[in-house]
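**Student:** turn this into a model:
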Amino acid sequence: MHAKNIIAALVVFSIPATGMASCMSDGGISSDGTEYANMVLGGEGGGNWAATNGDSTATGAFQFMYGTLQDLGYISGNSRPVGSDLYGDSDWSDVTWTGLDGVNSREEFMNNQAVQVTALGRFTQNNLDQIGADYTSSANGVPLTPGGVAYASHFLGAGGYQQWSSCGYQASCLPSNILAQNANLGGMEGINDMLMGRLAEGAGVDPSCIDPGSFDGDIPFAALMPWI
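**Tutor:** All right, here's what the predicted structure looks like:
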């Protein structure tokens, strides 16, 4: 089924009014939710909507884990537990999908850009709601914004972000599981530097309006070339 027949064209999320301008205003901040999605697309899946990870269950353009897909409602809570056989590009043929947004398999999820962006919107709003950041404060001199907090928590998860922030955004506060899963990023200091970069990079975009209808065709060139 055509993606636009599955999902409403615009998904609107509520962001604290003090944190960032409305998605309908310009206010010096990019009000197009596509900008936030493009940023995460480049940083997570490298522009590949069917990206997988041989060392985990990370799936699709935004690298959602098996447990995250369950939390978002795509995989039944009664489905099989995670095993290493679900890592990489496994087809997950024995996984029980709920049919949310018309998706009934991992392949269907990865083949539908609009569904993946809809999942990004839900995940982002859930993280921001749980974190409840103070957008009048800063992290190591970097002002906190919804875009920056959303981008950093996409990597850490809401709980991981809260642990990291609880003692001043220091490398020593990073969750042990994050360190173990991302040893290739240069240890504690390397991961901390990356996260601080996400806080800064996300400051210029507004995640409060994400439009799945904008992702129903070719991958945006900017997402393929995130260094431009």
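
**Student:** can we go C-alpha only for contacts and neighbour counts from here?
**Tutor:** Fine.

**Student:** neighbours around Gly190, how many?
**Tutor:** Counted with other C-alpha atoms under 10 Å, the neighbours of Gly190 add up to 16.

**Student:** whoops, I mixed them up, Glu107
**Tutor:** If you count neighbours by other C-alpha under 10 Å, Glu107 ends up with 17.

**Student:** check which helix or strand it maps to.
**Tutor:** If you go by DSSP states H and E, Glu107 is part of helix 106-110.

**Student:** in the next helix or strand after that helix, what counts as buried?
**Tutor:** Sequence-wise, the next helix or strand downstream of helix 106-110 (DSSP H and E) is helix 113-131. Under the neighbour-count criterion of 16 or more other C-alpha atoms under 10 Å, helix 113-131 has 113-121, 123-128, 131 buried.

**Student:** so Val117 sits right up against Cys209, yeah?
**Tutor:** No: counting by C-alpha atoms under 8 Å, Val117 does not reach Cys209; the two are 11.1 Å apart.

**Student:** immediately after the lengthiest helix in the chain, which helix or strand?
**Tutor:** Ordering each helix of the chain by length in residues (DSSP state H) puts helix 146-166 first. Helices and strands here follow DSSP H and E; after helix 146-166, the next one along the chain is helix 176-181.

**Student:** buried residues in that following helix, which are they?
**Tutor:** Under 16+ other C-alpha under 10 Å, the buried positions of helix 176-181 are 178-179.

**Student:** just checking, what packs against the next helix or strand along the chain from it?
**Tutor:** Under the assignment DSSP H and E, the closest C-terminal helix or strand after helix 176-181 is helix 187-201. If contacts are counted by 3 or more C-alpha pairs under 8 Å, 6 or more residues apart in numbering; DSSP states H and E, helix 187-201 sits against strand 142-143, helix 146-166, helix 176-181.

**Student:** mind checking the ones you listed for the one nearest to Glu108?
**Tutor:** helix 146-166 (22.3 Å; C-alpha to C-alpha).

**Student:** mind listing what's buried in that closest one?
**Tutor:** Under the neighbour-count rule (16+ other C-alpha under 10 Å), helix 146-166 has 146-158, 160-165 buried.

**Student:** that helix to helix 187-201, inter-axis angle?
**Tutor:** Angle, helix 146-166 to helix 187-201, by axes from the mean of the first three to the mean of the last three C-alpha atoms, to 10 degrees: 150 degrees.

**Student:** helix 146-166 to helix 113-131, inter-axis angle?
**Tutor:** 40 degrees.

**Student:** and helix 146-166, what does it pack against?
**Tutor:** With contacts defined as 3+ C-alpha pairs under 8 Å, 6+ apart, helix 146-166 has these neighbours: helix 113-131, helix 187-201.

**Student:** following up with a second sequence; could you model it the same way so I can compare the two?
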Amino acid sequence: MSAKKYVAETIGTFWLTFAGCGSAVIAAGFPQVGIGLLGVALAFGLTVVTMAYAVGHISGGHFNPAVTIGLAAGGRFPASQIPGYIVAQLVGAIAAAGLLYLIAKGAPGFDLAGGFASNGYAEHSPGKYSLLSAFLMEFTMTAVFLFVIFGATSKQGPVGFAPLAIGLALVLIHLVSIPVTNTSVNPARSTGPALFVGGWAISQLWLFWVAPILGGIFGGVLYRWLNDEG
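**Tutor:** Presented below is the predicted three-dimensional model:
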């Protein structure tokens, strides 16, 4: 079963990265019928909803290193499985970015300089937000994301509705934070596109590991304290 958990995490993170980032790279600005910011936000949320229902019963449906670490910090996940989950998530995200690159470069005028849905701050933030603004946004949004995940998956929560609550939370997170960082809250999702863009995307990638992981730990510990778990 343990191997199947890792495969499920790979598939789920692949879908999140491919469909989420793909909506931004391929469909967000498509002439006349582009889906825009709202469409990208919905796409990311829907990836989590669909894969949480598809494989959540196998792996728990993390699809995100910050979620895995945050769940461990909150006493909901064994720390011994963190490395395997993160590796599986990275494999899925990188494979998704690779496939997306192969598809996207088939369009005339495609250029990785456009960002390829990478996350960034300062001159590489969509709204040119500072490093501090980017850190605060990613930390806060990931903390709230973990808070929602803990509540939605608690024994007191409505049975069967957790993926909807979690997916809608991710939609809202993207609606608020896309202008600031292009929205990460997920180190694996950030790593996949950054490896193909290189340069600035790699040099700024550290923030999209540090801030979401710290935020995830904070959210997990806060919920555990508030709900007196463990």
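
**Student:** now the TM-score, please.
**Tutor:** Superposed pair, TM-score by TM-score structural alignment, normalised by the length of structure 1: 0.28. Supporting alignment: 112 aligned residues with a C-alpha RMSD of 5.8 Å.

**Student:** measure the nearest residue to Ala162 of structure 2 once chain neighbours are set aside to Leu164 of structure 2 for me?
**Tutor:** Once flanking residues are discounted, Ala162 of structure 2 sits nearest to Ala152: 4.8 Å by C-alpha to C-alpha, 6 or more residues apart in numbering. In this view, Ala152 of structure 2 and Leu164 of structure 2 are 9 Å apart by C-alpha to C-alpha, to the nearest Å.

**Student:** which stretches in structure 2 count as helices?
**Tutor:** With DSSP H as the criterion, structure 2 has helices at 2-22, 36-59, 65-73, 82-104, 131-152, 162-181, 187-197, 200-203, 207-226.

**Student:** need the ones you listed in JSON lines with mean neighbour count, can you?
**Tutor:** Formatted as JSON lines, those follow (neighbours: other C-alpha atoms under 10 Å):
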{"stretch": "helix 2-22", "mean neighbour count": "23"}
{"stretch": "helix 36-59", "mean neighbour count": "20"}
{"stretch": "helix 65-73", "mean neighbour count": "26"}
{"stretch": "helix 82-104", "mean neighbour count": "20"}
{"stretch": "helix 131-152", "mean neighbour count": "23"}
{"stretch": "helix 162-181", "mean neighbour count": "21"}
{"stretch": "helix 187-197", "mean neighbour count": "25"}
{"stretch": "helix 200-203", "mean neighbour count": "17"}
{"stretch": "helix 207-226", "mean neighbour count": "23"}
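
**Student:** so which of the helices and strands packed on helix 146-166 of structure 1 comes closest to Leu224 of structure 1?
**Tutor:** Of all those, it is helix 113-131 that lies closest to Leu224 of structure 1, at 14.5 Å by C-alpha to C-alpha.

**Student:** the closest one: what's the following helix or strand?
**Tutor:** The first helix or strand that comes after helix 113-131 of structure 1 along the chain, using DSSP H and E, is strand 138-139.

**Student:** span of stretch 126-143 of structure 1 from start to end?
**Tutor:** 21 Å.

**Student:** how about the residue lying closest to Ala169 of structure 2 once chain neighbours are set aside, what does it touch?
**Tutor:** With C-alpha to C-alpha, 6+ apart as the criterion, Ala169 of structure 2 has its nearest non-adjacent residue at 6.6 Å, and that residue is Phe145. Counting by C-alpha atoms under 8 Å, 6 or more residues apart in numbering, Phe145 of structure 2 makes contact with 166, 169-170, 173, 216, 219.

**Student:** isn't Gly121 of structure 1 up against Val11?
**Tutor:** Yes: counting by C-alpha under 8 Å, Gly121 of structure 1 touches Val11, with 7.5 Å between them.

**Student:** overlap in contacts of these two?
**Tutor:** Common neighbours of Gly121 of structure 1 and Val11 (criterion: C-alpha under 8 Å, 6+ apart): Ile210.

**Student:** closest to Thr68 of structure 2 among the contacts of Phe145 of structure 2?
**Tutor:** The closest of the contacts of Phe145 of structure 2, once distances to Thr68 of structure 2 are taken by C-alpha to C-alpha, is Gly216, at 8.5 Å.

**Student:** surely that closest one touches Ala72?
**Tutor:** No: assessed by C-alpha under 8 Å, Gly216 of structure 2 is found out of contact with Ala72, at 9.7 Å.

**Student:** in terms of helices and strands, where is Ala37 of structure 1?
**Tutor:** Following DSSP H and E, one finds Ala37 of structure 1 within helix 33-44.

**Student:** give the buried residues for the helix or strand that that helix is followed by.
**Tutor:** Of the helices and strands lying after helix 33-44 of structure 1 in sequence (DSSP H and E), the nearest is helix 66-71. Residues of helix 66-71 of structure 1 classed as buried by neighbour count (16+ other C-alpha under 10 Å): 66-70.

**Student:** identify the farthest-apart pair in those.
**Tutor:** Applying C-alpha to C-alpha across the buried residues of helix 66-71 of structure 1, the maximum distance is between Tyr66 and Gln70, 6.4 Å.

**Student:** right, and the residue nearest to Ala162 of structure 2 touches Leu168 too?
**Tutor:** No: judged on C-alpha under 8 Å, Ala152 of structure 2 makes no contact with Leu168 at a distance of 11.4 Å.

**Student:** separation between the nearest residue in space to Glu201 of structure 1 that is not next to it in sequence and Leu41 of structure 1?
**Tutor:** For Glu201 of structure 1, ignoring the flanking residues on the chain, the nearest one in space by C-alpha to C-alpha, 6+ apart is Gly148 at 6.5 Å. The gap separating Gly148 of structure 1 from Leu41 of structure 1 is 15 Å, by C-alpha to C-alpha.

**Student:** ok, Ser153 of structure 1 next?
**Tutor:** For Ser153 of structure 1 relative to Leu41 of structure 1 (C-alpha to C-alpha), the value is 14 Å.
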